[in-house]
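Novice: Sequence first, predicted model second:
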Amino acid sequence: MARNIEWGCGAANRPTRVSWVSVACFAHTLQLAINDGFALYLNREISAAGKLVGHFNHSTVASKALQKKQEQMGLASHRLIQSCKTRWNSVCEMFDRLVEQRWAVAAVLSDRTVTKLQDARILELKDEYWQLMEETQHVLRALKCATTVISAEKDVSISNECKLHLVQSAEFVSSAPMLSAMLDPRHKHLGFLTPAQRVVANMKLVELGEAVETGQEAIEQAGGHVDDGSANTGAAAATQASAMALLLEEQYSTQLDTGIDTEVNNFLRDTPPPLDCNPTDWWKVNGRRFPRLAKLARQYLCIPAT
């Protein structure tokens, strides 16, 4: 289905009707990458660990013996977790639990009143398997955390995707996810990029901002408030300002620079909100201060990451 949609978007692009860019589902892409890694490096370990966990989950004798060993060794009374092919996170959970209960499991397997010698030889994991499970714990936990973030019920904008990317190509710096991250007040400083990459990303944002219309309509769309004072008051203020300008000459003019460069610089200098802040709520409050960027934010922050 996804390929059909992507092909349809490509067909729509060819007659120059629209200029849609295909953005892959990040969660699905991450899952495919992790499964490829499992197939290349961890298939044997996952299979062997699954057999070991299955033995304890299906044997009442082994399960009770494990509980006794946990009490004797002062370990937490936790059941072993079986992995599921459709949930790669379960591999991380299975490895974590096995590493936690390693010595209790080994004690049960070495007890001939509980486990037969023939079964123990089949179920016991090699030292290299245990070592590999310990070494991959940090990586799998980080990937599990990334999956949790991207699968949340709220605030799943594509702006959250950039900090989770493990590989950042030159094209990625000016891509939709990166621009969305720049427009997200939480991630705008792009601390995960090199200084040179940040310069390129900022230039791309300025380039897009130059094409955005400004004025009263843009300010209203950005959530700003337009003063509804009387015409006489406005005329008096204009006359007073003109007289002041004539009196103090142009070098004392108080007219603000509203160029896109200034707007981007002011936005980047602004204190970022906490990570649990909803970026759309932030723009509702601050849209009037950055009207061009607010319009871009509405276009990019609405793109879902998954």
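Specialist: Noted; the coordinates are in hand.

Novice: from here on, contacts and neighbour counts on C-alpha atoms
Specialist: Noted.

Novice: Can you name the residues that contact A49?
Specialist: By Cα atoms under 8 Å, 6 or more residues apart in numbering, the contact set of A49 is M94, F95, L125.

Novice: Mind doing that once more with 7 Å?
Specialist: Counting by Cα atoms under 7 Å, 6 or more residues apart in numbering, A49 makes contact with nothing.

Novice: Show me which parts of stretch 133-146 are buried, residue by residue.
Specialist: Of the residues in stretch 133-146, those scored as buried under the neighbour-count criterion (16 or more other Cα atoms under 10 Å) are M133, Q137, L140, L143, K144, A146.

Novice: Cross those residues against helices and list the overlap.
Specialist: Of the positions in those, M133, Q137, L140, L143, K144, A146 sit in helices, assigned by DSSP state H.

Novice: Test my guess that the first one contacts F95.
Specialist: Yes - with contacts defined as Cα atoms under 7 Å, M133 counts as touching F95 at a distance of 6.0 Å.

Novice: thinking again about what came up before, quick check: the two most widely separated of the ones in helices among the buried residues of stretch 133-146?
Specialist: Using Cα to Cα, the two most remote members of these are M133 and A146, lying 19.4 Å apart.

Novice: Could you find the closest non-adjacent residue to A146?
Specialist: By the measure of Cα to Cα, 6 or more residues apart in numbering, the closest residue to A146 outside its immediate chain neighbours is L164, 6.6 Å from it.

Novice: what kind of secondary structure is V91 in?
Specialist: For V91, the reduced secondary structure class is helix; criterion used: DSSP: H, G, I helix; E, B strand; the rest coil.

Novice: what packs against the one helix or strand L98 maps to?
Specialist: Following DSSP states H and E, one finds L98 within helix 89-100. With contacts defined as 3 or more Cα pairs under 7 Å, 6 or more residues apart in numbering; DSSP states H and E, the secondary structure elements packing on helix 89-100 are helix 127-150.

Novice: Just the residues contacting the helix it packs on, thanks.
Specialist: Under the contact criterion Cα under 7 Å, 6+ apart, helix 127-150 has outside partners A27, E45, N89, C92, F95, D96, V99, V156, L164, A305.

Novice: try this one next to it:
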Amino acid sequence: MSSPVWNFFKVSEKDLKLFVCKTCNMQIPRGGNQPRQFNTTNLIRHLRTRHTTEYGYEYEKQARIPKTPVTQLTINETFRRLEPYSRDSKRWRDITTKLIEFIGLDEQPLSVVENTGFRRLISFLEPRYAPPGRKYPTDVCLPQLYETVYTHIDRLMKDNVTSISFTTDIWTSSACPMSMLSLTAHFIDPNFQRHNLLLHCQEFTGSHTADALAGAFGRMFESWSIPRDKVHAVLRDNARNMEKAMRDAALPSLPCMAHTLQLVVSEGVLSQQSISDMISSGRCIVGHFKHSPLAYSRLHDIQKQLGQTTRKLQQDVPTRWNSSLYMLQSLLEQKHSLSAYAADYELPCSFTSNQWKLIENMTSLLAPFEELTQQISSSSATAADVIPSIKALTRLLEKTADSDHGVKTSKTTLLEAVQRRFADIGSENLFVVATILDPRYKERYFPDHLKPHLRDVLRDVVAALPGHGTQQPISLKACGSKSPQKKKSAASSVQAMFAELVDENEKLRAEESPLTSQINLYLSEPLTPHSGQPLAYWQANKERFPALAEGARAYLCTPCTSVDSERLFSTAAHVMDEKRNRLTSKNAEMLIFKKKNLPFMLEN
């Protein structure tokens, strides 16, 4: 903070070693010949002796700052401040807590605390802190932080959950002989914020039978004290053991939409011999470059000569149909480069002009499936997207396009597979009600003759939700409806009938239940844009449609895929890699649990 003395003096323009008093223009020495010797002592003395008024009322008022006494540290205190922190000190515990958070959030091995580079960094940043060995974070810090995060997640669920959905999957590590079973929870809080939390990623030993899976799920739900009546749905894959396990555990379940699309494409396109041979040839071409740096170098030189961006070809994964699409697209993109390469060098196989055309048409045919897969795999996708997405995909496959040449049979087979695999979605109440409660869709994707029945289904489902009886009904007056007018004396019998018909209609409207009124008003309003956010709509309209808003919290929390569980295993693969292949299953679960859930606690 600058001294208030500068309000009364300025530096001389002729000699920097002098001050000039703004009141009397007297020149006063600054206290030395070098800048480091300059001070304000002479200035304060000048104010005291020559300008008592200014000094007494102005300077002292501005300089009235509490002064802290300066005390010199004793020798013992000085040495004590150089001593390393004891493990009982708050500073040491706080740094260690941040250290274990760093290990969990950045997927670092617990042994990082013993690495030379890490210890040198810590010693430079805080010389008084001595990091513990790996045993202390493993045995003490990790369980303590796990319990802290567990308590936070448990409280978050108990305070906000009225209905909850789950996703689950099984993963086997390639680094060690361990399989893990996951369970992630999805719910919407009263402020219409979506929460996706990891509850379990535990070791699953033995055979993956339906009985073993059902028992594991039962224990998972018991450990979190989750009532079965709050379980809305569990998203799973299409495996028969998983489907039977859900039935045996008395858990409502739905198949993952992304897995079903995988089956549709596999049996509708990839199972055809001509397509399968074409993909196999593409796999050989990509493999040729993957296993030969020299071949890749030559291909890159050709790409530069042709003015193309140097890109690598993509290898496919047989269990992911879209990876085969990416491979074909990368081959098609490098068509001219590959042709030039084949003119000078040997390739294990090549495509004919008809095959190149088939690849082009096949990528066009599968592009909508890839677009749909990306949409339903987003974190905001819900069960409400299933029926509209399949309706749109079916209509697209029914249309004729110029790119159908050579793939008409595949297109027909795809359409049949879609219709067969998704035949039951229209009879699944969860999909139906979720679609209606999404303001982007409502009942517009259903046939007209079913719409009256759909309103009855929505009314019955919402009325059965817990706490519906406490909702305040929306008033017809607030919605702009006019109050019925009194019956006037009719001038003729026909006029009397007019009035009687109007009165009967008003009586029927008056007898409508508050919930029915909410449903009718909600469905009569225009749809929100497809790019809109359904939860933002319900947050803004929960006062107008209180009962329907509770229904939206229950039904829009359900995802349409089990992608969250699959993404979880990417984290598991980083935690259980070749450097940590001896990590116990208990410590692995705590590290994964902390990695996925700790950010939710830090946000608060």
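Specialist: The structure has been received and is ready for your questions. Treat the numbers as computed from the prediction; the structure is a model and nothing was measured.

Novice: Once they're superposed, tell me the TM-score.
Specialist: Put the two chains on top of each other and the TM-score (TM-score structural alignment, normalised by the length of the first structure) is 0.72; 267 aligned residues with a Cα RMSD of 3.6 Å.

Novice: related to what we said a few turns ago, want to throw the ones in helices among the buried residues of stretch 133-146 of the first structure into JSON lines with distance to E210 of the first structure?
Specialist: Output for these, formatted as JSON lines (distance: Cα to Cα, whole Å):
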{"residue": "M133", "distance to E210 of the first structure": "51"}
{"residue": "Q137", "distance to E210 of the first structure": "46"}
{"residue": "L140", "distance to E210 of the first structure": "42"}
{"residue": "L143", "distance to E210 of the first structure": "38"}
{"residue": "K144", "distance to E210 of the first structure": "39"}
{"residue": "A146", "distance to E210 of the first structure": "34"}
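
Novice: those helices in the stretch 151-300 of the second structure, which residues are they?
Specialist: Assigned helices in the stretch 151-300 of the second structure, in chain order: 210-223, 240-248, 257-265, 273-290, 293-305 (criterion: DSSP state H, counting those that start in this stretch).

Novice: against the first structure, where does the third one fall?
Specialist: Helix 257-265 of the second structure corresponds to residues 26-34 of the first structure when matched by TM-score structural alignment.

Novice: and the matching stretch, how far from the second structure on average?
Specialist: When the second structure is overlaid, stretch 26-34 of the first structure sits 1.7 Å from its aligned residues on average, using mean Cα distance after the TM-score superposition for the first structure.

Novice: For that stretch, report the contacting residues that lie outside it.
Specialist: Outside stretch 26-34 of the first structure, the residues that touch it by Cα under 7 Å, 6+ apart are T147, I150, A305, T306.

Novice: and if you look at stretch 294-301 of the first structure?
Specialist: With contact meaning Cα under 7 Å, 6+ apart, stretch 294-301 of the first structure is reached by S157, I158, S159, S180, L183, A222, W283, G287.

Novice: Tell me which entries of those lie within strands.
Specialist: With DSSP state E as the criterion, strands contain none of the contacts of stretch 294-301 of the first structure.

Novice: Distance to E250 of the first structure and neighbour count for these - can I get that in TSV?
Specialist: As requested, the contacts of stretch 294-301 of the first structure are arranged in TSV below (distance: Cα to Cα, whole Å; neighbours: other Cα atoms under 10 Å):
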residue	distance to E250 of the first structure	neighbour count
S157	45	22
I158	45	25
S159	43	29
S180	39	27
L183	35	27
A222	31	25
W283	34	23
G287	30	24
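
Novice: Verify the stated contact: Q27 of the second structure with F9.
Specialist: No - counting by Cα under 7 Å, Q27 of the second structure does not reach F9; the two are 9.5 Å apart.

Novice: Identify the contacts common to these two.
Specialist: The contact sets of Q27 of the second structure and F9 overlap at F19, V20, C21 (Cα under 7 Å, 6+ apart).

Novice: L197 of the second structure: which of the residues you listed is nearest?
Specialist: F19 (67.9 Å).

Novice: Isn't the closest one up against V11?
Specialist: Yes - contact criterion Cα under 7 Å: F19 of the second structure and V11 qualify, at 4.6 Å.

Novice: ok, F95 of the first structure - contacts?
Specialist: F95 of the first structure touches M133, counting by Cα under 7 Å, 6+ apart.

Novice: sorry, back to before: quick check: what element follows the helix holding L98 of the first structure along the chain?
Specialist: In the C-terminal direction from helix 89-100 of the first structure (assignment by DSSP H and E), the next one is helix 102-109.

Novice: Return the distance of the host helix or strand of A243 of the first structure from the chain's centre.
Specialist: Assignment of secondary structure by DSSP H and E places A243 of the first structure within helix 231-248. Between the mean C-alpha point of helix 231-248 of the first structure and the mean C-alpha point of its chain there is a distance of 50 Å (Cα atoms, centre = their mean, to the nearest Å).
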